[in-house]
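Novice: Here's my sequence, what's the structure:
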Amino acid sequence: MQPITSGGDRAETGRGSILVPVLCGLVQMLDGYDLSTIGLAVPSLVKAWGLPPAAFTQTFALSSIGIMVGAMVAGPVADRFGRRPMLLVSVLLFGVFSLISAWAPSLPVLVALRFLTGVGIGGAMPTTIALTADYIPQRWRATVIMFMFCGNTMGGFIAGQVAAATIPVYSWHGIFVVGGVVPLVLLPLLFWLLPESRHFQAGAAVEPGNPVSGLFKGGLAATTLLLWLIFLLNLLDMYLISYWLPTVLTLEGLQPADAAYSASMYAAGGVISTIALGVLLTRFRAEWVLACNIALGVTCVAIVATQHLAGLPLYAVLFGAGGGMVGSQLGLNGFAAAAYPVALRSTGVGWALGVGRLGGIFGPILGGLLLSLGFSPLSIMLFVCGPGSVTFVSLLVLERVRRGLTQEGRLASA
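Specialist: The predicted model follows:
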């Protein structure tokens, strides 16, 4: 078995090393906004359509299935044909179908539209990560990708602010209109400014045969499987919280606009945590940093689930929960990109996100199931602590696996 090395993986330098992360971060901001819209719209849709909250479980699940399909298809396609075209198509998809969602006449139509929106959202995720990684030196790769991808979380924060401002005036329609119009307006700018990786401009070699099989060669098998488990569990927690938190807070007595604002604190914590994580990831092993951060998130979620908080205390604890859960996922995205060579980068990240999206599917379903079975709204938050604890342990196991491979000379340091 041959070692995995960084050969052929020299990062680009110059203007592209700044422009590409900025543009990809902008795409992720749009992506994160559209990702958050359905969860923020549900409290108003419940009142407008006279449906119980659990009826929207299928909307959450099909959105996540769309994201899974988009990520798992886009990764291998981008590794073979280039990052840029795949990214532009993804932005077009989630922009168009988010805009159409504003005029959905019924729940089945909304479910179909959110699936198609999800395909675009999922396609943008691995391609922005891989394209950014192609332009950043190895030492800074995980940190820069994390900062780039925090645009996704910032988009979720902005969505909460937009929802709080527009729902009282335009009900649920306005948040989807903004989520569709802005990406479509910015698409020509991306077409003009966004470069392709020179790995593809120069005709870089691609993984022969099925690119997914490369994720299990050269000492990568254990890393791949552990990353899939970690992504699955953390995204299960993230999506359960993201989709159901506004509804849970509404059921606990908050008005929809106030619940949306409170939920935005969770997204804000994910963004701000990148400042500390960015420093720590360049100085310590990523697995240890991310495990400790997950532990912080689990602790804060447990506080939300067991204490009836309101106002500033609620904002602060949700901020900490977002810093732990969302911030760790941002770091994991960068870690996954750094763990794979350039010929497998989009595929590796895409499949980690795609498998993780199974958690994104089951998380919202579990939330709806718990509500339909009569559990208290806050018990949904308490459920999150179980998968979060397993994620913590899995990161420690991953550290031991990768440390052993590095000492054997079979794996380049990520």
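
Novice: contacts, neighbours, all on C-alpha from now
Specialist: Fine.

Novice: Just give the nearest non-adjacent residue to residue 318, would you?
Specialist: Nearest non-adjacent residue to residue 318, counting by CA to CA, 6 or more residues apart in numbering: residue 266, 4.8 Å away.

Novice: One more, so I can put them side by side:
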Amino acid sequence: MCAVSHFLRRMLMSSVRELIDSSPMNRVQIRVLLVCLLCNMIEGYDILSMSIAVVPLSEQWALSGSQVGTLLAVGPVGMAVGSLVGGPLADRIGRRPMLLLSLAVTAVFIGLSATATDLSTLSGYRLLAGIGMGSVLPALAIITAEFAPARKRGFVLGVLSTGSGIGGAAGGAAAVLLMNTYEWTAVFLLGGALTAVMVVIGVVAIPETPDFLASRNTETARRKLAVVMEKMRLTGADKDPRAGRIPVDIVGGVTSKGANLRSAVMVMIGLAFMMGTTVMYFAQMWIPKLLVLAGMSANQGISGVLLVSLGSVAGGALLAVLSTRISPFVLVFAFTIAGGLMMGVFSLVSGNLVLAMVVAPLLGLCNQAIVVGVYTLVPALFGPENRTSAMGIGLGMGRLSMIVMPLLVGVMIDGGWNPEALFQIMVLPCVLLLLLIFGMQKFRNRPQRNAPDDASRAVLESHA
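Specialist: Model (predicted):
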């Protein structure tokens, strides 16, 4: 009986996924994408607001380079914990409840950060806010991917990724205006309020994903699935003629069940997340401080990181467009080479305001495209039963680099390293990422997805 139940569940999952993949994008899917995009803007705002607030904070509290590094690192520590715990939990309780709970936790502790009066208290609040935000990110990526047709996954994840850059650029600009009028505390009050608003919007606008509901073998899940599919108007009558044109590299290496969490694929993707995250967040976290050390004013340093965020928006959008035509492996490889070159060039121009402002958005573009390219591999390589776990593990490993990197950079600054040398050493993660991409391209398998045959559909109908 258990074997029959498992068989029916697998066939239902295949049938639902086949229907979504063969249909055009509808209003529900677009609405979910837009709401997830808004949620992702919160992450961009939070990370950049901390890197901006740390400039006046370091002067007001007389913080050393190591203390600044600690303050920048505690958020990623929380994100790592949140991703590693929240991903598997979302595979158990659902993507939607995990997302809403995580947003609520994030809202509370970002807001409380404004009440901190010393380094220890602020670090504690940043840690707890990071745990909430870390749980948000895998849920957002998987919700977006599971509502989209397989051929559109690279596109929707690229669009989703632009939220971080938009949130960073728009929110960062707002943070600068707030700090000029009020103090750094206003930055966190605004972040907490915006996150609380997204909790309310999420409750109304985001249903549970069809893939997750189809993977549950309960009557309640089947009823919810029927409601969601009805809202999406997926009856199979309106098939998208482009449905068959799914890039081989998007679905390569996938069985009907998906890759195992203990496989070499998981290890390589986790390491790829670590390398991509290192170069992206080094630029976002440290450019304001390093440009000031290179001789620029605080406002010029902040302008540099805002331009990096604008470049990130362009990078996500560019990858979204290219991913429908080019293998993500090729895209990540190309952008990694470009990102390493931009990091080296930035090291040479960091003391020149005009040239630094020209290179900064190009650096942001390449870094964002690298990370989004790695994101696009996860939904294709893992099945609904462990997909959010895989994303959470990958993001968690990426956050580990966010923990170590600020601490090391802080120690290196105290040790007398100049900004040029710090940018140059960031070329090394790009080289390591190229090796990982080459390894994944070489060793991945390409079995076909299994679709339910006529006999399987008959069994499904008999148990409906």
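
Novice: Quick check: TM-score for this pair?
Specialist: Laid over one another, the chains give 0.90 as their TM-score (TM-score structural alignment, normalised by the length of structure 1), with 397 aligned residues with a CA RMSD of 2.3 Å.

Novice: Could you find the counterpart of the residue nearest to residue 318 of structure 1 in structure 2?
Specialist: Matched across to structure 2, residue 266 of structure 1 falls on residue 308, judged by TM-score structural alignment.

Novice: hang on, the residue nearest to residue 318 of structure 1 in a helix?
Specialist: Yes: using DSSP: H, G, I helix; E, B strand; the rest coil, the secondary structure at residue 266 of structure 1 is a helix.

Novice: quick one: contacts for it?
Specialist: For residue 266 of structure 1, the contacting residues are 157, 315, 318, 319, 320, 321, 322, 323, taking CA atoms under 8 Å, 6 or more residues apart in numbering as the criterion.

Novice: Show me what the first one lines up with in structure 2.
Specialist: When the structures are aligned by TM-score structural alignment, the residue of structure 2 matched to residue 157 of structure 1 is residue 169.

Novice: aligned partner of residue 87 of structure 1 in structure 2?
Specialist: Aligned against structure 2 by TM-score structural alignment, residue 87 of structure 1 finds its counterpart in residue 99.

Novice: measure that match to residue 87 of structure 2 for me?
Specialist: Look at residue 99 of structure 2 and residue 87 of structure 2: by CA to CA, to the nearest Å, they are 10 Å apart.

Novice: Who has more neighbours out of those two?
Specialist: residue 87 (32 against 27; other CA atoms under 10 Å).

Novice: check which helix or strand covers the more buried one.
Specialist: Assigning secondary structure by DSSP states H and E places residue 87 of structure 2 in helix 65-93.

Novice: What distance do you get for residue 216 of structure 1 to residue 406 of structure 1?
Specialist: Taking CA to CA as the measure, residue 216 of structure 1 falls 16 Å from residue 406 of structure 1.

Novice: swap in residue 351 of structure 1?
Specialist: Residue 351 of structure 1 sits 23 Å away from residue 406 of structure 1, going by CA to CA.

Novice: ok, the two, which is more surrounded?
Specialist: Neighbours of residue 351 of structure 1 and residue 406, each counted by other CA under 10 Å, are more numerous for residue 351; the result is 27 against 17.

Novice: what's the matching residue for that one over in structure 2?
Specialist: If you follow residue 351 of structure 1 across to structure 2 using TM-score structural alignment, you land on residue 393.

Novice: could you give the angle of the helix or strand hosting that match to helix 65-93?
Specialist: Remark: residue 393 of structure 2 resides in helix 387-414, with elements defined by DSSP H and E. Helix 387-414 of structure 2 and helix 65-93 meet at an angle of 180 degrees, taking axes from the mean of the first three to the mean of the last three CA atoms, to 10 degrees as the criterion.

Novice: what's the mean deviation for helix 387-414 of structure 2 versus structure 1?
Specialist: For helix 387-414 of structure 2, the mean distance from the matching residues in structure 1 following superposition reads 0.9 Å, by mean CA distance after the TM-score superposition for structure 1.

Novice: which helices and strands sit right next to that helix?
Specialist: Contact analysis of helix 387-414 of structure 2 by 3 or more CA pairs under 8 Å, 6 or more residues apart in numbering; DSSP states H and E lists helix 65-93, helix 119-147, helix 264-293, helix 377-381 as its packing neighbours.

Novice: buried residues in that helix?
Specialist: Of all the residues in helix 387-414 of structure 2, those buried under the rule 16 or more other CA atoms under 10 Å are 387-407, 409-413.

Novice: Around the closest residue to residue 262 of structure 1 other than its chain neighbours, how many other residues sit close by?
Specialist: With CA to CA, 6+ apart as the criterion, residue 262 of structure 1 has its nearest non-adjacent residue at 6.0 Å, and that residue is residue 315. By the measure other CA under 10 Å, the count of residues near residue 315 of structure 1 is 20.

Novice: Just give me the match in structure 2 for residue 315 of structure 1.
Specialist: If you follow residue 315 of structure 1 across to structure 2 using TM-score structural alignment, you land on residue 357.

Novice: how close does that match get to residue 343 of structure 2?
Specialist: Distance from residue 357 of structure 2 to residue 343 of structure 2, counting by CA to CA: 13 Å.

Novice: what does residue 327 of structure 2 give?
Specialist: Plainly put, residue 327 of structure 2 is 24 Å away from residue 343 of structure 2 if you go by CA to CA.

Novice: if you count what's nearby, which of the two comes out ahead?
Specialist: For residue 327 of structure 2 and residue 343, the more surrounded residue by other CA under 10 Å is residue 343, and the numbers stand at 27 against 16.

Novice: quick one: what helix or strand has the more buried one in it?
Specialist: For residue 343 of structure 2, the host element (DSSP H and E) is helix 328-349.

Novice: Show me what the helix or strand just after that helix packs onto, helices and strands only.
Specialist: Beyond helix 328-349 of structure 2 in the direction of the C-terminus, DSSP H and E gives the next helix or strand as helix 353-375. Where contact means 3+ CA pairs under 8 Å, 6+ apart, helix 353-375 of structure 2 is packed against helix 153-181, helix 264-293, helix 298-322, helix 328-349.
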